[in-house]
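Undergrad: sequence and predicted model, in that order:
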Amino acid sequence: MNDSITQSLIRQLHRSPWRLAAVVTGGGSEAISQLLSVPGASDTVVEAMVPYSSASLEDFLRYKPAHYCSRATAQAMAMRAFFRARDLESRHSQRELDELSLIGVGCSASLRSLRPKKGQHRVHIALQTAQVSSIASLVLTKDSRDRGREEQVVAAMLLNRIAEVAGIADRIPMELLPGERIDETSVRAWHTWTDLMLGRIDAASSVQAEQNASLESFSGVLFPGAFNPLHEGHQRMAEVAQEITGHPVDFEISVENVDKPPLDFFDIQHRVRQFEPPQRCWLTRAPTFLDKVKIFPEATFVVGADTIVRIAHPRYYHNSLTARDAALDELRQQNCRFLVFPRVVGEEFLALEDLELPPLLRERCESVPASEFRMDISSTELRSGA
């Protein structure tokens, strides 16, 4: 590596307080090599990984992505990398943990190989910090460069993205061809999103003007979900729940997921914008109902029949009936209840009365009859445009 600008940029990065974990799927490995080739890399690089095969990437992400080279996959890689850096620094570093100076880098690329590719040659680079989510994408002109030159473009793009987040002014010149353009966008977190992601608070209001809202303002009725997207079925469920309980319904989105990386700030921003006052949505780090009830004790949860079936299924408790019953008993002790709406379970439209549930759970449930609500809208189908 003879590029003095590249070396200068990397030396500045090594002298900065920023620490990073980088995950690249083959394309982008040249940037890791360049980072490690300049003395001082141990002051910057916490970890560098190359999950080259699909199986390795799935193992790192802990789920199978819909597309291996995509913006969403790069964002998930960056978020997982951020928490890897945080975990490693907290457990093994001699220095005091500075969570605001950690970067997770995810690079998902499809570049030239021995076999011609049917699709585009492209790269998606995501960076995640405690305060910013960013993503940059580039479609390379197909068959206009060899693999080495494509790698050089990706490496420069990746290092430039890190420099921008780190506040370094230098940029490596990009040898882009006519028609090639880098698409960049970022989201800066509200302070409560940062505090929530770092575990400093349990819940945050989705209303920007109510960032300091206390949990004491919770209505008592909670509608948990991903709301990706919020649709008329959700809205109708909330209306019926308010009619039955006599209380307004608060929505809730957990930024943490049992299987996938936490939501980044792009996802959070997109989802909270769907709620308009007087609607309130709480953001939490509570992926399970046991976690939720600790934040919202004595809550009445608005759920579909499909959700109540999952709560009862032993596979969500490591296939242990004992563990499941212990969890259900804890829900009972917290005096929570479930308002159960009819939904499609398997291929049947079922109400609470049609379900086989453990007595510990059934006694906490109240049924909404199909005469009050019959609407089956799939968020997955809405996302896919079906």
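TA: In hand now; what should we look at? Numbering: from 1, shown residues only.
Undergrad: going forward, measure contacts between C-alpha atoms and count neighbours the same way
TA: Noted.
Undergrad: can you give me the buried ones in stretch 89-105?
TA: Neighbour counts over stretch 89-105 (16 or more other CA atoms under 10 Å) mark 89, 99-105 as buried.
Undergrad: tabulate these (a markdown table), appending secondary structure and distance to residue 35.
TA: Shown next, in a markdown table, are the buried residues of stretch 89-105 (DSSP: H, G, I helix; E, B strand; the rest coil; distance: CA to CA, whole Å):
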| residue | secondary structure | distance to residue 35 |
| --- | --- | --- |
| 89 | helix | 19 |
| 99 | helix | 21 |
| 100 | helix | 21 |
| 101 | helix | 17 |
| 102 | strand | 16 |
| 103 | strand | 14 |
| 104 | strand | 15 |
| 105 | strand | 13 |
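Undergrad: put this next to the first one:
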Amino acid sequence: MGDLFVRLADTPWQIAMVLSGGGSGAVGICFRRAGASVNFVEANIPYSRASLESYLGAPPFDGYASVDTAQQAATVARSRAIRLGNGNEQRSAGLALLAVLPTEPSRQDGCRVVVALQTANESKTWVQSIDKATDGERHDRSSAESIADHMVIVAIEHLLSL
């Protein structure tokens, strides 16, 4: 993973992140290294529904952890990357992670992670249902958080391929 961030540091990408409902470990993964500020301009964690609505500037399009809302959040993040970064619209990206993760009491409607990436030329999303582990047991919160963290890494790898 270190190689990923070395490669990222050699690019002009400016990234603003927003995470809601889980996945906050991704901030540490991305920021816990020398030179992280070369590429990351901020990370927001609007955790409550009211906070996410405030970040978006409006109620979500379609639920709090949907593909449409993740894309809405990534678009807001990209505009913040442009404003807070170096102003290079072609190399500014918004990265959003919205999650419904295991909690107590257990959720009846299922758990999932949605990651969205917004650049000047592309909107891309990744969705992962995390209801069952490979052994058929339910994921615990820690394993679900790890899945969310990994999805952010996948999105950054994709960004480097653009």
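TA: That came through fine. Owing to the predicted nature of the structure, the values given are computational and were not obtained by experimental measurement.
Undergrad: closest one of the buried residues of stretch 89-105 of structure 1 to residue 194 of structure 1?
TA: residue 100 (9.3 Å; CA to CA).
Undergrad: find the nearest non-adjacent residue to the counterpart of the closest one in structure 2, please.
TA: Using TM-score structural alignment, the partner of residue 100 of structure 1 in structure 2 is residue 90. Leaving aside its chain neighbours, residue 90 of structure 2 sits nearest to residue 120 (5.4 Å; criterion: CA to CA, 6 or more residues apart in numbering).
Undergrad: and what of residue 21 of structure 1?
TA: residue 47 (4.7 Å).
Undergrad: which of the helices or strands spans that neighbour?
TA: In the assignment (DSSP states H and E), residue 47 of structure 1 maps to strand 45-49.
Undergrad: what does that strand contact?
TA: Outside strand 45-49 of structure 1, the residues within contact range by CA atoms under 8 Å, 6 or more residues apart in numbering are 19-24, 32, 85, 88-89.
Undergrad: neighbours of residue 329 of structure 1, just the number please.
TA: Per other CA atoms under 10 Å, the neighbour tally for residue 329 of structure 1 reads 14.
Undergrad: pretty sure it sits in a helix.
TA: Yes - judged by DSSP: H, G, I helix; E, B strand; the rest coil, residue 329 of structure 1 forms part of a helix.
Undergrad: so it sits right up against residue 362, yeah?
TA: No - counting by CA atoms under 8 Å, residue 362 is not a contact partner of residue 329 of structure 1; they are 11.7 Å apart.
Undergrad: counterpart of residue 142 of structure 2 over in structure 1?
TA: Match for residue 142 of structure 2 (TM-score structural alignment): residue 148.
Undergrad: report the contact partners of the match of residue 100 of structure 1.
TA: 119-121.
Undergrad: and if you look at residue 49 of structure 2?
TA: Applying CA under 8 Å, 6+ apart, the residues near residue 49 of structure 2 are residue 64.
Undergrad: hang on, the earlier thing: and the contacts of residue 90 of structure 2, which of them are buried?
TA: For these, a neighbour count by 16+ other CA under 10 Å gives the buried set as residue 119.
Undergrad: pick the one among the contacts of residue 90 of structure 2 closest to residue 33 of structure 2.
TA: Among the contacts of residue 90 of structure 2, and counting by CA to CA, the member closest to residue 33 of structure 2 is residue 119, at 23.9 Å.
Undergrad: that closest one -> structure 1?
TA: When structure 1 is aligned by TM-score structural alignment, the residue opposite residue 119 of structure 2 is residue 129.
Undergrad: for its match, give me its contacts.
TA: 82, 100-104.
Undergrad: mind listing the strands for the stretch 251-386 of structure 1?
TA: With DSSP state E, counting those that start in this stretch applied, the stretch 251-386 of structure 1 shows strands at 281-284, 300-304, 337-341, 343-345, 348-350, 365-367, listed in chain order.
Undergrad: I'd like the ones you listed as TSV, with distance to residue 137 of structure 1 appended.
TA: Formatted as TSV, those follow (distance: least, CA to CA, whole Å):
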stretch	distance to residue 137 of structure 1
strand 281-284	29
strand 300-304	38
strand 337-341	42
strand 343-345	38
strand 348-350	42
strand 365-367	47
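Undergrad: so can I have TSV of those showing mean neighbour count and distance to residue 165 of structure 1?
TA: Formatted as TSV, the strands of the stretch 251-386 of structure 1 follow (neighbours: other CA atoms under 10 Å; distance: least, CA to CA, whole Å):
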stretch	mean neighbour count	distance to residue 165 of structure 1
strand 281-284	24	26
strand 300-304	24	40
strand 337-341	23	44
strand 343-345	18	45
strand 348-350	14	49
strand 365-367	17	49
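Undergrad: distance check, residue 114 of structure 2 against residue 123 of structure 2.
TA: Distance, residue 114 of structure 2 to residue 123 of structure 2, using CA to CA, to the nearest Å: 13 Å.
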